[in-house]
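In: dropping the sequence and predicted coords here.
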Amino acid sequence: MDHLEPSISRTRISSILDAGDARVGEHVVVGGWVVEGREQGRGAFAFFKVSDGSCPAALQAVVEAGVLRGAPLARLTPMGTSLLLEGKLKKPLRNSKERVELHVDRVIEVREVDDAYPLHKSMTKPENFRDLVHLRARTNTISTVARIRHYLAYLTHEYFHKSGFFYVHTPIITTSDCEGAGEMFQITTLFSQGDGTIPRKGDGKFAFENDFFKRQAFLTVSGQLQDVMNYAESYIQYLCKGLLEYCEKELEFMDKKCAENGTTTTERLRLVSSTPFERISYTEAVNILKDAKEGTFENAIEWGNDLASEHERYLTETVFVKPVIVYNYPKEIKSFYMRLNDDQKTVAAMDVQ
């Protein structure tokens, strides 16, 4: 049997930085890639920042030349170099912005990058990374979004589990049964062309005696729209509260990157998580939009038309200044399976704006 090296227990950089100076004096092993580095003191030592993707910030590390036993410190400083380091956490100098830094006493692994490494500091726009899918997770913006998406998925499962729901795997539409062990049923649109072959009664209506239900059957839903609106509101608020709890550093980073109409992401999450949603019918929404100042919208407001993005933003940002649930839409603009209301014009459907 081939010999396997024992695994090395690493410490997440996020746990070090979150603790501030509380972990000063600890001996730790960290791994990640260099986001910036430089030599100082004529090659006597090097400073560089290491990120492992666990948080937006990076851990500053200090290495003296003697640690590498004659190898040049320049091996460690290029952006993108992958490192596994062991050392002691210490307080930095007084004029440093860092609260803690790693003084390296052993470089366990070094994986260098060549001059063709495509990431560099001047690449700040997302479109620059479209052809670098395998590397873009190393950028702060993409990794921050990935961590937020992780917590959204986690919170979604947690919310529905706590609410008494079960997660089920639905059948997958596929064109082949690759391993021959699946039980497949056919999906086709050709049967709709076979109306002429279905037996009919004397009055011209289809004869359903040989069908599964022995009578005409339809796909529909029950009229529990109030419950759906309640769950939608509490689910969204649960997500917002969870992000505020788990993603504080990520939200701080996003707040610096972008603010919409002078409002930060954190402020919007706090508003949504603590404010009851407004609930209005589609007809009420149309009447409110028609009362808006002439020239406010590019898209016409007519009963029976779907609400455009500018209409939704006007309701949420100008009229109510909070999320809005619009319900009872015209049947012509919603799916066929929606429950028809008593007015025969609208269906029991809802959207969160």
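Out: Noted; the coordinates are in hand. Numbering: from 1, shown residues only.

In: for the rest of this, base every contact and every neighbour count on C-alpha atoms.
Out: Fine.

In: what does stretch 295-308 rub up against?
Out: 283, 286, 289-290, 310-311, 330, 332-333 (C-alpha atoms under 8 Å, 6 or more residues apart in numbering).

In: okay, buried residues for that stretch please.
Out: Neighbour counts over stretch 295-308 (16 or more other C-alpha atoms under 10 Å) mark 301, 304, 306-307 as buried.

In: here comes the other one, which I'd like you to weigh against the first:
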Amino acid sequence: MAFKEELSSANMETHQQEESTVKPHIPNSNYSKRVVLKTLLDREDGGLGLVGQKIVIGGWVKTAKENRMPIFRTFLKLFGVGHYQGQKEKELTAGIVQRVQQPVLSTVVLQITDGSCIASLQVLVESTLAPPGQIMLGGTCILVEGVIQKPETSGKHIIEIKAEKVLHLGVVKDQEKYPLSKKRLPLHSLRDWAHFRPRTTTVASITRIRHALTHATHNFFQQNGFLYVQVPVITTADSEGCTNKFHVTTLVSKPTHESSNAFDEVSGVSLASVKNALKEKTNKLDELRRTDSNREALLAAIQDLKKTNELASQLEAKEKKEKANSKTDQLDFMNDYFSCQAFLTVSGRLHLESYACALGNVYSFGPRFKAQTIHSTRHVSEMWMVEAEMAFSELEEAMGCATDLLKHICKWVLENCPNDMKFILKRVDQSIVPRLQTVVSSYFEKIPYCKAIDVLKQAKENKHDLNIEWGVPLTEEHERYMADEIYKKPVIIYDYPKEVKPFYVRQNDDGKTVAAFDIIVPKVGAVIRGSQNEERLKMLSTRIQELGLSSKQYEWYLDLRRHGTVKHGGFSLTFDLIVLLATGISDVRDVIPFPRSYGKLSN
């Protein structure tokens, strides 16, 4: 029996040893033969348990350094030659150098990232595998096959890759023209290179957080039984009575081939700047004529002035033509593509209502457009909105759903983006995590519009510059002051004057206010605007007439009240402002992948 027990114990030990020698599986990226860096670096052991395994990894070079080892020193070491002194050493060294022509071996140490996580991976590449001058440039794309090993020297890296093959090398052609060659460019400078800025650590982190917020949004609605509905981007309806709309038309006259060639060279140049240049060149020519300048310089100045005059003439002609074409009131929209006026949508809530009145609770997620000719850190021309509509819902239910959504997505990003949030906390905003935790855990202060006015008037008496009277819309300054300074937490303001809200919002019994609400959060301002919508046909028709809106445009919308009307409510969440809330970034243009703002459309 004792022998059997010893044999059984020996077998178990052998089995355990065999299990311990089985290497853990490293999954490749889907649809690629490489391993994503997050798979290695986000392990609890930092990848230490994977040492010795051969993998393929790829990414972009962040930083690099070269460790050189001259061959003649290696040769001397191999033959046990020590450090010679005096002329003998110089002669011996010079002889060897002359024969081998100073060949140099080196190891390039790269820090690369593939965008999957904050951390970078250290990769060692021998100069025999790739020219150091190419792979050391920041922004170079490299794909290598190599072995995971422990670094020889202690540091922040737990593992590194010793490259055995370079499978792909995407070199930077001109380092001077590559915008990220300079370290730590400010975010506002990166806007000019929106196609490159995702390679920066900050923008990559913002993008991952934005992705998590998107996932959290869909997750909330799916968990709560909402159906996802795509609403149109092109519409005939003015959803909010907004005058700043983008027109969609094919009626704008196209320049002839001859004239378009003439204007190709002047596109992007303003007439005012050319006129200023014209004055400067004229003064310069006069100065050359007064002095004893050489004939070549004088002729060059005359030729330059002539070209500038021609450019000014072309721009003046172009400006006159554009003014003539901009008179949309003279366009016959019956001959347009849709045979009527069409716009880029400002809001999808009206269209979403038709599905809510048939399917119950629905939501949409997409771009909305406003042609505002202002420069703002909170708004651009194209912003992404989350919109929800709920049948049989009144104001309280709509406010409750909006509150739950906001809490859900803030909690989600705290729980699912720990490394990115640590980076944001360190590099962008040290108060970001406490602020998000406040949104998740606090009770939102709920006050009617009339009380908000009284609170702001008291602030004005305390020498704050917050001019406010009943009946006027609250500004960004008003909203943020209440959340930041007075309540220091999210605030819900409801029952606004009907004049400051869209025509479709349900009127209250007092005849002055409507069942609308805004949710305002510290630092960012209003991130959600919602309402209970008017289900009474007569009240809605009267409101359309009062505002001078085209009743023909809204016949389909009125039909929802004529045939099986239902009480319903909903809201719009400005998704890009939620990204501001989650990252602490101060300008919305820095959290949108390709921002479109007044006077700026680069990509």
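Out: Ah, there it is. On a predicted model such as this, the values are computed, not experimentally measured, just so you know.

In: need the TM-score between these chains.
Out: Their TM-score after superposition, calculated using TM-score structural alignment, normalised by the length of the first structure, is reported as 0.79; 304 aligned residues with a C-alpha RMSD of 2.5 Å.

In: rewinding a little: between the buried residues of stretch 295-308 of the first structure, which sits nearest residue 266 of the first structure?
Out: Nearest to residue 266 of the first structure among those: residue 307, at 27.4 Å, using C-alpha to C-alpha.

In: aligned to the closest one, what sits in the second structure?
Out: Residue pairing (TM-score structural alignment): residue 307 of the first structure is matched to residue 474 of the second structure.

In: and residue 163 of the first structure, how many neighbours?
Out: Counted with other C-alpha atoms under 10 Å, the neighbours of residue 163 of the first structure add up to 11.

In: what residue of the second structure matches up with it?
Out: Under the alignment (TM-score structural alignment), residue 163 of the first structure pairs with residue 224 in the second structure.

In: and its match, what does it touch?
Out: No contacts exist for residue 224 of the second structure under C-alpha under 8 Å, 6+ apart.

In: what helices or strands is the helix or strand containing residue 318 of the second structure leaning on?
Out: Per DSSP states H and E, residue 318 of the second structure falls inside helix 295-325. With contacts defined as 3 or more C-alpha pairs under 8 Å, 6 or more residues apart in numbering; DSSP states H and E, the packing partners of helix 295-325 of the second structure are helix 257-264, helix 271-290.

In: want to throw the ones you listed into a markdown table with mean neighbour count and distance to residue 442 of the second structure?
Out: What follows is these, written out as a markdown table (neighbours: other C-alpha atoms under 10 Å; distance: least, C-alpha to C-alpha, whole Å):
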| stretch | mean neighbour count | distance to residue 442 of the second structure |
| --- | --- | --- |
| helix 257-264 | 11 | 58 |
| helix 271-290 | 14 | 54 |
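
In: could you dump those to TSV with distance to residue 139 of the second structure?
Out: Shown next, in TSV, are these (distance: least, C-alpha to C-alpha, whole Å):
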stretch	distance to residue 139 of the second structure
helix 257-264	32
helix 271-290	36
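
In: those helices: which one's closest to residue 69 of the second structure?
Out: helix 257-264 (54.7 Å).

In: which residues of the first structure does that closest one align to?
Out: Going by TM-score structural alignment, helix 257-264 of the second structure lines up with nothing in the first structure.

In: can you check stretch 363-377 of the second structure too?
Out: Counting by TM-score structural alignment, stretch 363-377 of the second structure sits on no residues of the first structure.

In: same question for stretch 12-27 of the second structure.
Out: Going by TM-score structural alignment, stretch 12-27 of the second structure sits over no part of the first structure.

In: likewise stretch 569-578 of the second structure?
Out: Per TM-score structural alignment, stretch 569-578 of the second structure has no counterpart in the first structure.

In: ditto for stretch 138-149 of the second structure
Out: Going by TM-score structural alignment: stretch 138-149 of the second structure matches residues 79-90.

In: follow-up on the earlier one: could you look up the SS state of the match of residue 307 of the first structure?
Out: Recorded secondary structure, residue 474 of the second structure: coil (DSSP: H, G, I helix; E, B strand; the rest coil).

In: did I read that right, residue 532 of the second structure in a strand?
Out: Yes. Counting by three-state DSSP, residue 532 of the second structure is found in a strand.

In: residue 54 of the first structure touches residue 16, doesn't it?
Out: No. Using C-alpha atoms under 8 Å, residue 54 of the first structure is not in contact with residue 16, being 10.6 Å away.

In: the two: which is more packed in?
Out: When residue 54 of the first structure and residue 16 are compared for neighbours, residue 16 comes out ahead with 21 against 15, by other C-alpha under 10 Å.

In: so that one is in which element?
Out: For residue 16 of the first structure, the host element (DSSP H and E) is helix 13-19.

In: which other residues reach that helix?
Out: If you take C-alpha under 8 Å, 6+ apart as the criterion, helix 13-19 of the first structure is touched by 23, 30, 51-52, 54-55, 57-59, 99-100.
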